[in-house]
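Chemist: pasting a predicted model and its sequence here:
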Amino acid sequence: MQFDSDYRMLIGGKLETGSASFDVLNPANEQIIGQAPDATPEDLDRAVAAARAAFPAWSALPIEKRREYLNAMAQAILANIDPLKRLLTSEQGKPHADAEADVGGAAFWLMGASSLDLPVVVNEDSDERYSETRRVPLGVVGAIAPWNFPMILAAFKIGPGLLAGNTMVLKPSPFTPLTTLKLGEIIKDILPAGVLNIISGGDNLGPWMTSHPDIDKVSFTGSTATGKKVMQSASATLKRVTLELGGNDPAIVMPDVDVEKVAEQLFWAAFGNNGQICIATKRMYVHKDIYEPLRDAIVAYAKTVKIGDGSEQGTRLGPINNRPQYERVLDLIRDAKEKGYTFLMGGEKSDVPGYFIPVTILDNPPEDSRIVQEEQFGPVLPLLKFDDYDDVVARANATEYGLGGSIWGNDEDKAFEIAKRIQSGTVWVNEVQHLSPTAAFGGMKQSGLGVEGGEEGLLEYTNAQTLVRKKRTAAAA
């Protein structure tokens, strides 16, 4: 099917345009591509009320039935993958192939989440009593998804949230609301009314959600700075929170790697989705014995990668998604220039329309520089030299973040031992950014609170309830 140009919110099973709207831009040319509804507090109240009304019947369904609904949603997404990916490219900027992976990944995540189960733990089964602890849903979940992966990161929340028996109000980023709103159209007649509500809005909508008295949990993916505000707002009513926040992920490259083979992998570890990945490599520590050849190989490969409009054939890297992030990345580059750091390539602002920044690689800047210590979230990478493993592990861990990291080396056992020393929620060996709906993913330090994925991620959407029954025979005795 092809989508029309009307974008409507899904509230209580009905599509609504809302009383106001805002423009959505294509970051590749800064042209308006659509208008999304700008939800009011009253719209949010109605969405929450619809979710609350749907909760008793949804939570009472057998989990097997909720699994069927998730899989039906996944199949509907896959049936519409072509128009969804094209719309996603136009509002997010990523190439069509990456947009298809985002959309398809959402379906994959819903199907993967549907395979999970809620445990029941028997604490005691004696002559005197029976005791078990089971998991029960929280109620209404407020889900806030980011602009870098609008579809799959929404599915991170939809899948376990609904499987656990909760109902949901989902808010996409105001920079990328259109594909998520079309998702609402696609699933409108699949789910019971009110189980999943999708509303869009500007910067005020998020705080309205986090402070709403009838939302029981907030699941947020975004920056650490905003995550702190979410936690503060949610504390007023003791909402449960899951926060997947920023990262400054280190990669440590051992001297025994095959330089030519690993250069391309390391490039994409840092520059996939134009660096706009929370678990992208943000700092690359390369052993001194291979620093120069690996540096040169990465730069040589980078020069072969086409940058441009994601809808054009052959494009591998698109623009930065939005102007605020574009300006933040340019500010980091300006700072590095002012400090006199060495640029191996890039560092210049593009002269074409759109939020384009050329691939920028720096040669061994100081450890305390902003470009090393701050999360770029864009196509900028510092290469850093090391010669001692204890030293590089200490440097890798010397950050307020702890989301991900990676170790690269032919000696897999040694690499795995180094991985255990990295203070991050996930550490990969000889790959990066592999996530699974059946494995926990979350951050240490200021990279987040709680996890997504796996049984642990599912339990984030539940309360523990312990039931104790004194046996009649024991009472008689």
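Modeler: It's in. The shown structure was predicted, so the numbers you read here are calculated from the model rather than taken from an experiment.
Chemist: for the rest of this, base every contact and every neighbour count on C-alpha atoms.
Modeler: OK.
Chemist: not counting sequence-adjacent ones, nearest residue to residue 469?
Modeler: residue 130 (5.2 Å; Cα to Cα, 6 or more residues apart in numbering).
Chemist: residues touching the one you found, list them.
Modeler: Applying Cα atoms under 8 Å, 6 or more residues apart in numbering, we find residue 130 in contact with 122-124, 468-471.
Chemist: and the nearest residue to residue 266 once chain neighbours are set aside, how far from residue 404?
Modeler: If you skip the residues right next to it in sequence, residue 266 has residue 298 as its closest partner in space, 7.6 Å away by Cα to Cα, 6+ apart. Applying Cα to Cα, to the nearest Å, one obtains 21 Å for the distance of residue 298 from residue 404.
Chemist: who has more neighbours out of these two?
Modeler: For residue 298 versus residue 404, neighbours defined as other Cα atoms under 10 Å are more numerous around residue 404 (29 against 20).
Chemist: comparison target, given below:
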Amino acid sequence: MKTITLNKPMGMLIDGEYVQTKKTIPVINPSNEEVIAEVPDASREDLDKAVAAAREAFPAWSSRPTEERAELLMKLADVIEKNKEELTELLMNENGKPLQASQAEMEDSIRWYRAIASQRLEEEILEDSEVHKVVLQYVPLGVVGAIVPWNYPMNLAAWKIAPALLTGNTLVVKPSPNTPLSTLRMAELAKDLFPKGVLNVISGGDDLGPWMTAHEGMDKISFTGSTATGKKVMKSASDNLKRTTLELGGNDAAIVLPDADPKQVVEGLFWAAFANTGQVCVDAKRLYIHEKMYDEVLEEMITYAKTIQVGDPSDPKTGLGPLQNKMQYDKVKELIKETKDSGARIAYEGEIPAGKGYYIPVTIVDNPPEDSRLVQEEPFGPIVPLLKYKDMDEAVQRANHTKYGLAGSVWGKDLELAYDVASRLETGTVWINESQVMQPDFPFGGHKESGIGVEHGKSGLAAFTNSRTVMIKKK
């Protein structure tokens, strides 16, 4: 894969100006481990400037009609679409996501801005009698800090930017230091689109996130990342009672019913587990297969896995790329080694390209113990256990026996049974005969330690507001 060469240093967008810093952070292409760019490492002073700019811009921005804010979000989508080839190339090189998947993420982010721009959070009349009227209003919070992860940098930024701006808030956005390029370039392209200070995008290392969550000038933190980090965000934000939306980790279970056709469900199951090389919070991390069809499903899964090419993201034939960063690469390698050392049977271990790059082979494990790390933890990589079960009560009990509760899926022909099973899963989202279907108007959030709050739809918009009840005595 040919590494891109950036013609100029990347900068940050603060108060309508694109600025650089003396201290920088290298960005590494995970497919070949080459440094492809240097990006600013924001100081605490840089953050203070961004928050102050957002605070100053808030009164005028929040006072603008919703229609005007929506129109600017539509224009942002147009800017991304006009420059989507450049942004897709940046995304593919910084993230390691294959070309088609990078293109799909860019299209999704464009679609998200436009869809959210069309949504409205209208005030509600709760009572209107001859003597009394009660109105429920939704008012913006103020300055929102958006902390975006490295697995879907453009799309998950849109999940935060669009509803926050539409509801009248101003923003300070921090992309992951592993994948800041596409977001910083988007900010540069949109520099003159919004009033100064409305949208600020800053990059930085491990200190920047905690500075944001503790900053007294922030009114809300919208965070997507691990459960461990989410707990730290919540603790830090509690100092001044910041609002928080936390979309955190998952250990999602897929349950295959006894009547499922292995040949029909295997493709959906494979991508439910291995999409984005296993680096999706809602990837299926545990596949529970009824014992009467377990062997056939395992065989079909291996047969399908052999058709998927792992390698150069720029090759149109590539289905899965590398892991995004060395830290995650080392974690998954260690987990695979521990799984092998434990005596668990590796049913399939695929091929990876020779040379550099954070590549891990597609790995399928045959019925490991329920208390193994592979089953109990979130691998966030291309390794998945297939597990036998005898009856539905057992499958549901095992699926729910986790601190996580993000999503899950059920696969089978009997839709009534599938719906019954889905209704018993302790998760925020359950798919039946599909996986990872997300839409701007479908609420998404986790149960248990998979998060707090909801994104998307009316609930997602409301999460960026405070409610205000106005009561009028007419007589």
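Modeler: Nice, thanks for sending it over. Nothing here was measured: the structure is a model prediction, and the numbers come from that model.
Chemist: can you give me the TM-score here?
Modeler: In this superposition the chains share a TM-score of 0.97, using TM-score structural alignment, normalised by the length of structure 2; 471 aligned residues with a Cα RMSD of 1.3 Å.
Chemist: still on that earlier bit, which of the helices or strands spans the residue nearest to residue 266 of structure 1?
Modeler: Here residue 298 of structure 1, judged by DSSP states H and E, is contained in helix 291-302.
Chemist: the residue nearest to residue 469 of structure 1: which element?
Modeler: Residue 130 of structure 1 belongs to strand 129-137 when elements are defined using DSSP H and E.
Chemist: what range does the following helix or strand past that strand cover in structure 2?
Modeler: Toward the C-terminal end, the helix or strand that comes next after strand 129-137 of structure 1 (DSSP H and E) is strand 140-144. With TM-score structural alignment applied, strand 140-144 of structure 1 matches the range 143-147 in structure 2.
Chemist: check stretch 364-380 of structure 1 too.
Modeler: Taken onto structure 2 by TM-score structural alignment, stretch 364-380 of structure 1 occupies residues 367-383 there.
Chemist: what's the residue sitting nearest the centre point of structure 2 in contact with, if anything?
Modeler: Among the residues of structure 2, residue 156 comes closest to the average C-alpha position under Cα atoms, centre = their mean, at 5.1 Å. Going by Cα under 8 Å, 6+ apart, residue 156 of structure 2 touches 109, 148-149.
Chemist: so which of these wins on neighbours?
Modeler: residue 148 (28 neighbours).
Chemist: ok, that residue touching residue 174?
Modeler: Yes - because the distance of 6.2 Å satisfies Cα atoms under 8 Å, residue 148 of structure 2 is recorded as touching residue 174.
Chemist: average offset of the strand holding residue 130 of structure 1 relative to structure 2?
Modeler: Mean deviation of strand 129-137 of structure 1 relative to structure 2 after superposition (mean Cα distance after the TM-score superposition for structure 1): 1.0 Å.
Chemist: flag every buried residue along that strand.
Modeler: Of the residues in strand 129-137 of structure 1, 131, 133-137 count as buried by neighbour count, 16 or more other Cα atoms under 10 Å.
Chemist: ditto for stretch 203-219 of structure 2
Modeler: Using 16+ other Cα under 10 Å as the test for burial, stretch 203-219 of structure 2 gives 203-205, 208-209, 212-215, 217-219.
Chemist: same deal with stretch 71-91 of structure 1?
Modeler: Residues of stretch 71-91 of structure 1 classed as buried by neighbour count (16+ other Cα under 10 Å): 71-78, 80-82, 84-91.
Chemist: so which of these are in helices?
Modeler: Taking DSSP state H, the ones among the buried residues of stretch 71-91 of structure 1 that sit in helices are 71-78, 81-82, 84-91.
Chemist: thinking again about what came up before, helices or strands up against the helix holding residue 298 of structure 1?
Modeler: Taking 3 or more Cα pairs under 8 Å, 6 or more residues apart in numbering; DSSP states H and E as the contact definition, the neighbouring helices and strands of helix 291-302 of structure 1 are helix 259-271.
Chemist: now for the helix it packs on, which elements pack on it?
Modeler: Taking 3+ Cα pairs under 8 Å, 6+ apart as the contact cut, helix 259-271 of structure 1 packs with strand 281-287, helix 291-302.
Chemist: of these, which approaches residue 310 of structure 1 most closely?
Modeler: helix 291-302 (17.2 Å; Cα to Cα).
Chemist: for the helix or strand following that closest one, give the aligned segment of structure 2 as residue numbers.
Modeler: Beyond helix 291-302 of structure 1 in the direction of the C-terminus, DSSP H and E gives the next helix or strand as helix 323-338. Taken onto structure 2 by TM-score structural alignment, helix 323-338 of structure 1 occupies residues 326-341 there.
Chemist: next one: stretch 458-466 of structure 1
Modeler: Stretch 458-466 of structure 1 corresponds to residues 461-469 in structure 2, going by TM-score structural alignment.
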